[in-house]
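[1] Sequence plus predicted model, see below.
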Amino acid sequence: MKKLVVIAIAFLTLSAFTTIGNTWKSDPPHTQLGFTVTHLGINDISGAFEDVSITLNAKGEDLRDAAFSLVAQTVSVDTRVDARNNHLKSTDFFNAEKYPEMSFTSTEIKKEGNNRYSLTGELSLHGITKTVHLNVLDRGLVTNPMSNKETRGIQVSGTIKRSDFGIGEKFPEAVISDEVRIIANAEFLQDEN
């Protein structure tokens, strides 16, 4: 009997320190990865990747232990102009045939303030992987009245340099800014698998 009590106490003690993480998947109709560049130094042009999937793993209600992973299909780039979309898919820019995916995997997250975090991770784009630093805004957790499912809203933003990834090397900064502002807005649903 004593042995059974000791085993039960050990199990409960270990359970208290081992929290199984929750996996959240982005809801495709409510998720977008956008970007903005400056054209000719005078005008901002924006676009988005329409085929993007983001996974979030978090143990608690806040994101201080969260891990993010993202995969976007480069062929899904959309700037509302077909000729520009085709040019971006070409070897001048994303070379979507050779590099069909871009991916991001987080390596560190730090709480910076109320619902705000700094996120570090590895971005793989155009055959090159670099460490990038991004900002995260946890926009909250609600029950979606349409689906009755718990839904979490998160925004990730930051700036990268296209030259770091060998994108658009024929186009100087006077034509297209080297800095690319990125923003991902996503609604997440808890993975039921």
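    Cool, got the structure. Given the structure is predicted, the values throughout are model-derived calculations rather than measurements.
[2] drop to CA atoms for contacts and neighbour counts, all remaining ones
    OK.
[3] ok, the closest residue to Ser163 other than its chain neighbours - contacts?
    In this structure, Ser163 finds its nearest non-sequential neighbour in Asp178, 6.3 Å apart by Cα to Cα, 6 or more residues apart in numbering. Asp178 sits next to 37, 161-163, 172 when contact means Cα atoms under 8 Å, 6 or more residues apart in numbering.
[4] Use this one as the comparison:
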Amino acid sequence: MKLLVTPIALLLSLSAAYAQSWGLDKAHSRVGFTVTHLLLSEVDGNFKTFDANLTASKPDLSDAVFDLTADINSVDTDNERRDGHLKTPDWFDAAKYPTLTFKSTSFKKVSGKNYKLAGDLTMHGVTKPVVLDAVLTGPVTMEGRNGKQEKVGLKATGTIKRTDFGVGSSGGATVSEEVELKLNGEFTKK
């Protein structure tokens, strides 16, 4: 048994040693959402302050692991009054729950550049599993200010019910319960 455990431990440590980290290029990334107001019009919003990381040990990133954190106080819907209301206990309760997080649990190729990105979304103190449709582009190597850099793009979309996370009330039709998530990220290999 000891003879079997040693090689397995060695393989696991080698794969961890070859894992590559990719940092987020915030200037070319966005964490956004869309809701429907009064069943009539769509309202877009985003979080101005956020960070994300990508780690993978395979060159094609097919084993990628993602994590994301967004600052609830940075919510922006292009309307200061609405943004202020979204931060109150009626909605996000930013004083009590200042961050939103997503930690991936799997990244499975569907076809070509298309993947299913599964993970745990935590918002308003509630953690629920979500599955997002993702498109991975790259990696590509390009010349930048710091010499050659390897980059990759990730776009992920999906729909959640805000009331599953305790955000807002379920009564009335002022704001749709369904929220479309839109994540776009450009990552640079560290």
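    That came through fine. Quick caveat: nothing in here was measured; it's all calculated off a predicted structure.
[5] quick one: TM-score?
    The pair, once superposed, lands on a TM-score of 0.87 when counted by TM-score structural alignment, normalised by the length of the second structure; 179 aligned residues with a Cα RMSD of 2.1 Å.
[6] Now do the helices for the second structure: every range, in order, please.
    2-17, 80-86 (DSSP state H).
[7] how close does the residue nearest the centre of the first structure get to Ala8 of the first structure?
    Most central in the first structure under Cα atoms, centre = their mean is Leu70, positioned 4.8 Å from the mean C-alpha point. According to Cα to Cα, to the nearest Å, Leu70 of the first structure stands 40 Å off from Ala8 of the first structure.
[8] Tell me the buried residues in stretch 78-87 of the first structure?
    Residues 78-79, 85 are the ones in stretch 78-87 of the first structure that count as buried (16 or more other Cα atoms under 10 Å).
[9] And for Tyr97 of the second structure, the neighbour number?
    Neighbours of Tyr97 of the second structure under the rule other Cα atoms under 10 Å: 18.
[10] how about it, what's its partner in the first structure?
    Counting by TM-score structural alignment, Tyr97 of the second structure lines up with Tyr99 in the first structure.
[11] what residue of the second structure matches up with Ala66 of the first structure?
    Under the alignment (TM-score structural alignment), Ala66 of the first structure pairs with Ala64 of the second structure.
[12] for the closest residue to its match other than its chain neighbours, what are its contacts?
    Spatial nearest neighbour of Ala64 of the second structure, chain neighbours left out: Ala56 (4.5 Å); criterion: Cα to Cα, 6+ apart. Listed by Cα under 8 Å, 6+ apart, the contact set of Ala56 of the second structure reads 19-21, 62-65.
[13] Can you tell me which of those has the most neighbours?
    Ala64 (22 neighbours).
[14] need the longest strand for the first structure.
    Secondary structure of the first structure read by DSSP state E shows that its longest strand is strand 22-39.
[15] how about that one, aligned to which bit of the second structure?
    Counting by TM-score structural alignment, strand 22-39 of the first structure corresponds to 20-37 in the second structure.
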